[in-house]
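Chemist: Sequence and computational prediction follow.
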Amino acid sequence: MMKIVLKNGSVKEYSEAKSVYEIAKDISEGLARVACAGLVNGEVVDLRYVVDKDCELSILTFEDEDGKKAFRHTTAHILAQAVKRLFPETKLAIGPAIDDGFYYDFDKEGSFSAEEIAKLEEEMKKIVKEELPIERFELPREEALALMREAKEDYKVELINDLPEDAVLSFYKQGEFVDLCAGPHLMNTKTVKAFKLTLVAGAYWRGNEKNKMLTRIYGTAFTKKSDLDAHIEKIEEAKKRDHNKLGRELELFTTVDVIGQGLPLLMPKGAKVIQLLQRFVEDEEEKRGYLLTKTPFMAKSDLYKISGHWDHYRDGMFILGDEARDEDVLALRPMTCPFQFMIYNSSQKSYRDLPLRYAETSTLFRNESSGEMHGLIRVRQFTISEGHLIVTPDQLEEEFKGVVDLINFMMTTLGIENDISYRFSKWDPENKEKYIDNPEAWEATQIKMKKILDNLGIDYKEAVGEAAFYGPKLDIQFKNVHGKEDTIITVQIDFALADRFNMTYVDKDGEKKRPIIIHRTSIGCYERTLAMLIEKYAGAFPTWLAPVQVKILPISEKYHDYTDKVKKLLQSRGVRVEADYRAEKIGYKIREARMERVPYLLVVGEKEEQNNEIAVRSRKNGDEGPVALDAFVERIVKEIETKEK
């Protein structure tokens, strides 16, 4: 008898092999109706997967993350089938499920218009109503290639050719539609009833800008229309908060084609927010014992050859000069660590000198592919709160703890401590060319880092293959308004570069030893942090960070002198203030200032001038009425000093 241990601990016994779907049906008809996939001994499998030996089995529904993916992956196939019906010359690329939905990439003459997207949705509804059974089958390599060549699906042919010789080549069929796919999928198209196509965008084939630009259709799907409606409402709200849109509307940044992609221009208001963040970070780091450095924006290739960046990171660097013409080859720096290591090596250090904490507000350059760049999130030139701690082995855990404490202080001050998650990024021993080849050092360092993270009580996920090339790292992750996760801060333990740069310290026993290096940022990339804050606060920054903290609105020109008095008093106390002297109605001025997300609007007229008051309208409390001028000044100064959120 075959024993199947279910999620609740109960056991089912069968005398013959059964598919996951058959087992779900045996448990209950209701469970079979909502089943999306299975989990056999921890591995996600198709409902058609045949269980033929003892195992642990969970039936995955839409409530499970992997069940959602199977449901939405099926919806992606329904979209592809609709595209082939309405636009038969279109070639299929790939169509996976993603965190909040799915997408499918198509090679079509021209993009898809809004009218065509509407027609596709209608065709998808027809496919759902047809209640097409979804069948899975496998083919030998040559037969699979012949099938896709006959269908003129060039991208599928390429995918098959790139798969290992022993790879299982599986296909899914629904009606006339057949697609190369690993699955898993639902049993029938009838289950998918609440879906929406949300966006049309461009995407390079396989994410490589040297390949052809395809058309990507994004969508999402739910089991209930009410859930879909709530999600669409969330998307609309996300669009309003999108930093790429809102940042331009609020005149925080802009981009210009003749300057180049990934090279945003910070306008006065955006530059002010960055300046405030930099001053805050540099002052806090100084309090915590960091020493400020200032290093060049470029260096000879020799430096990057020592560090290993030339071998492991060259494609992401901007190279200047040509060895073939006997010129010095320089590169714009992608990071600051090699420069600070040279500062360390300028004199012999003792164990008494350690830990050494170097910090620098570093402008860096990385040759991001054009398909990856987005607003302020991913750019080619950016500024980062970079730092390196050179420590003895005994100091490693305490200094790592200090770095995490600094980061948590920054995140709490910015008000995003509840919006972040932690990822322990490890090397991938199956992909050694990405990393410095020292398996023993990798394993030892990862064990140390895991112990430190566990001692700190950090709730983290592990991610194989996301480490830096010289060591494992702790990544602080933040999701943008569209649900895409980005790394905003990293802390790395480096076992390799001290050796490459011959960094030493004289220990208590008089012997020279290698230090350990912690690479870290305290607030991350300032441009990315600005983008994150725009979206977090929908442009309505906390008062201490607002580029304009107060706007004075005189009722008429008769009160310009009093407006000047109020403005000068606020400026003398360090408050960033503007006055609107235009001959416009006060209601219009108030509406405009609100659109600019200014924290405080001060209306002044005859009564305010006579009583040395201002009429306060705040984002938090609305119309507060008349307030004594001196009392308001003390109030806002305290709010700024305490960085109240």
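Modeler: Looks like it came in fine. Predicted model only: the values in this text are computed from it and were never measured. Numbering: from 1, shown residues only.

Chemist: hey, let's count contacts and neighbours off CA atoms from now on
Modeler: Fine.

Chemist: Which stretches in the stretch 501-645 of the chain count as strands?
Modeler: For the stretch 501-645 of the chain, the strands defined by DSSP state E, counting those that start in this stretch occupy 505-506, 512-513, 516-525, 550-554, 577-579, 600-604, 613-618, 622-628.

Chemist: Second structure follows, compare the two:
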Amino acid sequence: MADVLTINLPDGSTRELPAGSTAGDVAAAIGSRLAKAAVIAEVNGVERDLVWPLDDGDTVAIVTDTSSRGLYTIRHSTAHVLAQAVLDLFPGATFAIGPPVENGFYYDFELPDGGTFTPDDLERIEARMREIIAEHQPFIRDEITEDDALELFKDHKYKVEIIKGAAEDPMSATETGLVRTYENPPRFIDLCRGPHVPDTGRLGHFKLMRVAGAYWRGDEKNPMLQRIYGTAWPSKKELAAHLQHLEEAEKRDHRKLAVELDLLSFPEELGGGLAVWHPKGAAVRKLMEDYSRDRHEQGGYQYVYSPHLAKSVLWETSGHLDFYADGMYPPMEMDNGSYYPKPMNCPFHMLIFSSDQRSYRELPMRLFELGTVYRYERSGTLHGLMRIRGFTQDDSHIFCTPDQVVDEVSRALEFVLSVLRAFGFHDFEANLSTRPEEKWVGTDEKWEMATDALRTALEREQLPYEIDEGGGAFYGPKIDVKVRDAIGRKWQLSTIQADFNLPERFGLEYVGPDNQRHEPVVLHRALFGSVERFFGVLLEHFAGAFPAWLAPVQVRVLPVRDDHDTYAHRLVDRLKAEGFRADFVDASEPLGGRIRRAKLEKLPYVLVVGDDDVEHGTVGVNPRGGEVERGVTCDDFIHRLSVDVMAHL
């Protein structure tokens, strides 16, 4: 064995280290700052612990805590500390899986006798975790036989199930056929693929957030486990920033705001995932839908309607009963067959196209519908308007010839971004998902043509995008448009999707200029995604303070005393005649209380009228977030309001 190892670095340079050096030694040789930030390493392209021994000629890249992969490792390692703490504090408890997730990690546990964690328990667990971190326990990797693993984890039934292969755990897979474990001696060992930080002392900037129920393997037929969620970051500053961000997000939670602003509710009598819209929420929804209808008509779309259910033969033709049955509600048996509530609008639009012989002169044909669909979502996945069982999609299907695809995709993307800007979003990015490696339909030529069209549209709009290789559906590539909201969160909203499946299944054809029959290209385009979810995103984006054009009540008029009522009513009538949404609250309560209530309702404008206003035809303007003005003429205020309302166009 050579006394010196030559190690290759990512920049093409080399380092010479003594024989027996580890990946961590490479970081130390480069510099103390890198060694301090190092979390794991890539050795010859494979992620390894920093204690991994090196061979001569290895290529080593250091992964630091500032990278997404380094942060993933910190959260993964912190999840192990959480599991150790719980098993220490709760004798008889067992554990299942605990992966990193976006912004944090979780671990699933089962307590003896069906017990549940309390908020006080989380504090105790956090304290124990900090003790474990202070002990600088090493993470020691090992690979053992299945028999040894079964003996080691015999008291933990979920681990035994994983070892036997009855459940998949991506954290325990190995390349050798053995079972990989990581141990924090002397008390804790877990199934895990790794890699991990060198020792628990590398951790510490974390907080346990909440407890939730979670079915083992996500199956309602399996036991309900206790899931503890936590967050972990490389530094105290980043943890504090995240917690502050969560506080702001909680204030903006659409479920909370919907109740406070009397917009909608989820009555238990309806069942999970179903909402009723109150007058104020319905007013905002109507404005959203009316704007969408107007823009689609201006954009060359034709409005269509389809029923809420259809016979099973339609869903057999479309393939939904083969591929999507788990997401559909069960059938209603009638005298002439089985009827299913529709999970999608697409098949109906295929029927509209195929209802007549089509000519190339009719293409592109752009169909648009605000169609309500019904999908069975597991109760544990429901989340206000963001994950719901009955919702309305703004579905468009564009039927075009192959040589029209590039222009139609570009046109659709331009349309999507224009409408999203009107609703107050200006920070966009996208994913371009390409053909999956295994199961797909269509031809190489079709996939190449459609993918190039989507890419061209993104580049025409100068929209930043990432390519999701192999991430497309089996029936075609797609663009997913994401927006960033007022506090920096990303929301995936709009989709443009090529489809090579439904045209073939429904036998769609048009007659080309050569008098021959051709199959059209179909583009799915959802702009809002769903009206309900888009409403929820808007509500959180604006923190309930809708812009003037969307606000359910734009102006509230408050008389100072009862003898100002007549003037106040005339003002409300004039505002309504001008097309504005205005209301009136009489002087039966003190003025200050009425103003405060209007502010809590987040109204764009509050007008106060008193003696001087009655005499001179003026108003006092109290704008949301602005300075109070006195003696503003009614004409001036109405002009100002008109400008504000039209600002979104």
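Modeler: Looks like it came in fine. Just so it is clear, the structure is predicted and the values come from calculations on it, not from any experiment.

Chemist: Overlay the chains and give the TM-score.
Modeler: Once superposed, the chains reach a TM-score of 0.93 (TM-score structural alignment, normalised by the length of structure 1), with 635 aligned residues with a C-alpha RMSD of 2.4 Å.

Chemist: To residue 272 of structure 1, which of the strands of the stretch 501-645 of structure 1 lies closest?
Modeler: Comparison of the strands of the stretch 501-645 of structure 1 against residue 272 of structure 1 by C-alpha to C-alpha identifies strand 577-579 as nearest, at 12.9 Å.

Chemist: Average separation of that closest one from the aligned part of structure 2, please.
Modeler: Here strand 577-579 of structure 1, set against structure 2 after superposition, deviates by a mean of 1.2 Å using mean C-alpha distance after the TM-score superposition for structure 1.

Chemist: Mind listing residues that contact that strand?
Modeler: Outside strand 577-579 of structure 1, the residues that touch it by C-alpha atoms under 8 Å, 6 or more residues apart in numbering are 548, 549, 550, 551, 552, 553, 554, 563, 567, 570, 571.

Chemist: Equivalent analysis for stretch 280-291 of structure 2, please.
Modeler: 258, 262, 263, 264, 531, 535, 550, 551, 552, 553.

Chemist: Could you count how many residues lie near residue 51 of structure 2?
Modeler: A count of nearby residues for residue 51 of structure 2, using other C-alpha atoms under 10 Å, gives 19.

Chemist: go on, residue 597 of structure 2?
Modeler: 12.

Chemist: coming back round to it: who wins for proximity to residue 206 of structure 1 among the strands of the stretch 501-645 of structure 1?
Modeler: Sorting those by C-alpha to C-alpha, the top spot, which is the nearest, belongs to strand 516-525 at 27.1 Å.

Chemist: show me where the stretch 151-300 of structure 2 has helices.
Modeler: 157-163, 236-251, 254-260, 279-298 (DSSP state H, counting those that start in this stretch).

Chemist: what range in structure 1 does the second one sit on?
Modeler: By that I understand helix 236-251 of structure 2. With TM-score structural alignment applied, helix 236-251 of structure 2 matches the range 225-240 in structure 1.

Chemist: in what helix or strand does the spatially most central residue of structure 1 lie?
Modeler: Taking C-alpha atoms, centre = their mean as the criterion, residue 486 is the residue nearest the geometric centre of structure 1, at 1.6 Å. If you go by DSSP states H and E, residue 486 of structure 1 is part of strand 485-494.

Chemist: Show me what secondary structure element comes after that strand.
Modeler: That would be, after strand 485-494 of structure 1 and using DSSP H and E, helix 497-500.

Chemist: Structure 2: matching residues for that following helix?
Modeler: Against structure 2, helix 497-500 of structure 1 falls on residues 502-505 (TM-score structural alignment).

Chemist: quick one: whatever residue of structure 2 lines up with residue 552 of structure 1 from residue 585 of structure 2, how far?
Modeler: Superposed on structure 2 with TM-score structural alignment, residue 552 of structure 1 falls opposite residue 557. Residue 557 of structure 2 sits at a distance of 7 Å from residue 585 of structure 2 (criterion: C-alpha to C-alpha, to the nearest Å).

Chemist: ok, now residue 543 of structure 2?
Modeler: Counting by C-alpha to C-alpha - residue 543 of structure 2 and residue 585 of structure 2 are separated by 24 Å.

Chemist: and if you look at residue 398 of structure 2?
Modeler: As defined by C-alpha to C-alpha, residue 398 of structure 2 lies at a distance of 49 Å from residue 585 of structure 2.

Chemist: ok, back up a step: of the contacts of stretch 280-291 of structure 2, which pair is most distant in space?
Modeler: Greatest spacing in these, by C-alpha to C-alpha: 531 and 553 (20.1 Å).

Chemist: wait, residue 250 of structure 1 sits on residue 596?
Modeler: Yes - using C-alpha atoms under 8 Å, residue 250 of structure 1 is in contact with residue 596, at 6.3 Å.

Chemist: No more questions from me, cheers.
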